[in-house]
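Peer 1: Here is a sequence with its predicted model. Questions after.
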Amino acid sequence: MCQLLGMNANTPTDVMFSFTGLATRAAEHKDGFGIAFFEDRGVRLFVDPHSALVSPVAEMVRRYPIKSDNVIAHIRKATQGHIALENTHPFMRELWGRYWVFAHNGDLKGFDPRLHGAFRAVGSTDSERAFCWLMQELAKAHASVPSTPELTCTLRELLPTIARHGTFNLLLSNGQALWAHATTALYWLERRHPFSAAHLADEDLSVDFGALTQPTDRVAVIATEPLTRDEPWTAFAPGELRVFVGGRTTD
């Protein structure tokens, strides 16, 4: 299976510490990587079908001084769809004049919904089909641009339809909020004042967040497995959906 990383913050924040922890696991998840950074209404999207451990794109991302308040990253271990750029997460679509970004960890069996022209899969993954179907059904459900609570209610109705087909852990963002859903493994934490030091679980690297943050800063991090060994990660319950806004979970 793949691995996910999401970050939501109340101020543009550097995600490279967490991304380094995720990329360390790419020896086992070597079939591609991708990362999307929201900047206001725009998105910087970097994807490569090569492992994050050897990809020049991943190395460039590590050196790029990008700060964002919503980030989604993914390292792939292919289950459906061949190893190719069009099958590399995250995927992006436009809806209601905003970009939406989606990444999935899991394996969906027999999920082949009818998709209309506005939302069609480019690649051959179950993940992209699920994303296109979600965008299609969200567009059907709302006649005008909905609020974040309204979107959360609609997603809570739609996601079980897909989850019945297998493992469906996902991250979804429109730059205003970050939604995370788990059927199996997903964890989250909130970093807030007073900030402390953190150490990666899989690499000898640490950072003192207290020296890099302001007292008003707040950051939520979501990952398939805890990325650090000394922070209070909380496991999602099976079937749980959470929405993160301004660096905190609101549901």
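Peer 2: Cool, got the structure.
Peer 1: can we go C-alpha only for contacts and neighbour counts from here?
Peer 2: Noted.
Peer 1: pretty sure residue 36 is touching residue 43, no?
Peer 2: Yes - between residue 36 and residue 43 there is a contact at 6.5 Å, judged by Cα atoms under 8 Å.
Peer 1: let's bring in a second one:
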Amino acid sequence: MCELLALNANTPTDMGFSFRGLSRRGGATGEHADGWGLASFTPDGHGLTVLREDAPAAFSALADQLAERSPKALVSIAHIRKATRGVVALDNCHPFSRSWQGQRWVFAHNGDLQGEIPLGDQHRPCGSTDSEAAFCWILQQLDAAQPDAENPAALFELLHHCAAELAQRGTFNVLISNGRWLFASATTRLHWLTRRAPFGRATLADVPLQVDFSCVTTAKDVVTILSTEPLTTDEQWQPFARGESMLLIDGEIRRRLQPSRKELQSVQV
């Protein structure tokens, strides 16, 4: 399958250090060599840059440049791919991006979903992955429910239930953002870590690289990192519970939801 990475912060922050660790798993220390992507929203939440390649991140000059100098953002999402559904092609590389209610949304998924996901004509995938089809299906549900696009709490509730329903088809570890908030949900594997003052040192697990965050932050900074597997060896990463969803804004976890008993019984592991 694939690996996910996201950043949510209260001040524009680059994801270079974390992305350096993730990219090494894209063909060097890991088997996720079928493509990669990095999406970063501008700090105002309106602009979006998405860079993708259908090649191993570990040996990509562009990925290496981003690890050295990634965009500063309040929300960034990255992905390295191990193809299980859909050929190795640029159209099948995450993160995927779509417009909804005048907003740009970004989506990245780790897992396999069984069966054909029912889609209408409004939202159609460009590639052949179950992941992009799931993204289109979620947008369909949003169209049908018509939640307030400016209300993160209402969107969070709906996205949580969408994630639980898709998890009935298999494994659905997912990251979604519109640049103002970050939604995350996990069927199996996802970890989180919040960095805040007093900041300390962190050492990557996949690269002999250490950073002293006290030298590059202020006392007011709050940054939460989410990753499929912990990226550092000397920090306290926390696992998501099975079926748990989180809403993050300005680096803080604002909402957490566990699946209902019925939803939990339906989740496949």
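Peer 2: That came through fine. Values in this document were obtained by computation on a predicted structure and should not be read as measured data.
Peer 1: hang on, the earlier thing: ok, residue 36 and residue 43 of the first structure, which is more surrounded?
Peer 2: A direct count of neighbours by other Cα atoms under 10 Å for residue 36 of the first structure and residue 43 places residue 36 higher, at 25 against 20.
Peer 1: That one and residue 181 of the first structure, how far apart?
Peer 2: 18 Å (Cα to Cα, to the nearest Å).
Peer 1: which stretches of the stretch 101-250 of the second structure form strands?
Peer 2: For the stretch 101-250 of the second structure, applying DSSP state E, counting those that start in this stretch gives strands covering 103-110, 173-177, 182-185, 191-196, 201-203, 210-212, 222-227, 238-239, 245-249.
Peer 1: residue range for the fifth one in the first structure?
Peer 2: The one in question is strand 201-203 of the second structure. Per TM-score structural alignment, the counterpart of strand 201-203 of the second structure in the first structure is residues 197-199.
Peer 1: One more: the second one?
Peer 2: Mapped onto the first structure using TM-score structural alignment, strand 173-177 of the second structure spans residues 169-173.
Peer 1: so who does the nearest residue to residue 181 of the second structure once chain neighbours are set aside touch?
Peer 2: Leaving aside its sequence neighbours, residue 181 of the second structure sits nearest to residue 249 (Cα to Cα, 6 or more residues apart in numbering; 4.9 Å). Contacts for residue 249 of the second structure were tallied using Cα atoms under 8 Å, 6 or more residues apart in numbering; they are 8, 9, 10, 180, 181, 182.
Peer 1: these two touch, right, the fourth one and residue 75?
Peer 2: Yes - under the criterion of Cα under 8 Å, residue 180 of the second structure lies in contact with residue 75, with a separation of 7.4 Å.
Peer 1: Which residue of these two possesses the greater neighbour count?
Peer 2: Taking other Cα under 10 Å, residue 180 of the second structure and residue 75 do not tie; residue 75 has more neighbours (34 against 19).
Peer 1: Which position in the first structure pairs with the more buried one?
Peer 2: Under the alignment (TM-score structural alignment), residue 75 of the second structure pairs with residue 70 of the first structure.
Peer 1: With residue 196 of the first structure as the reference, measure out to that match.
Peer 2: 22 Å.
Peer 1: likewise residue 130 of the first structure?
Peer 2: Distance, residue 130 of the first structure to residue 196 of the first structure, by Cα to Cα: 38 Å.
Peer 1: Neighbour count: the two, which is higher?
Peer 2: Just comparing residue 130 of the first structure and residue 196: by other Cα under 10 Å the higher neighbour count belongs to residue 130, 22 against 14.
Peer 1: quick one, what contacts that one?
Peer 2: 111, 162.
Peer 1: Alignment lookup: it to the second structure.
Peer 2: Match for residue 130 of the first structure (TM-score structural alignment): residue 134.
Peer 1: For the contacts of residue 249 of the second structure, give me a markdown table that also has distance to residue 228 of the second structure.
Peer 2: A markdown table is the format used below for the contacts of residue 249 of the second structure (distance: Cα to Cα, whole Å):
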| residue | distance to residue 228 of the second structure |
| --- | --- |
| 8 | 15 |
| 9 | 18 |
| 10 | 22 |
| 180 | 22 |
| 181 | 19 |
| 182 | 15 |
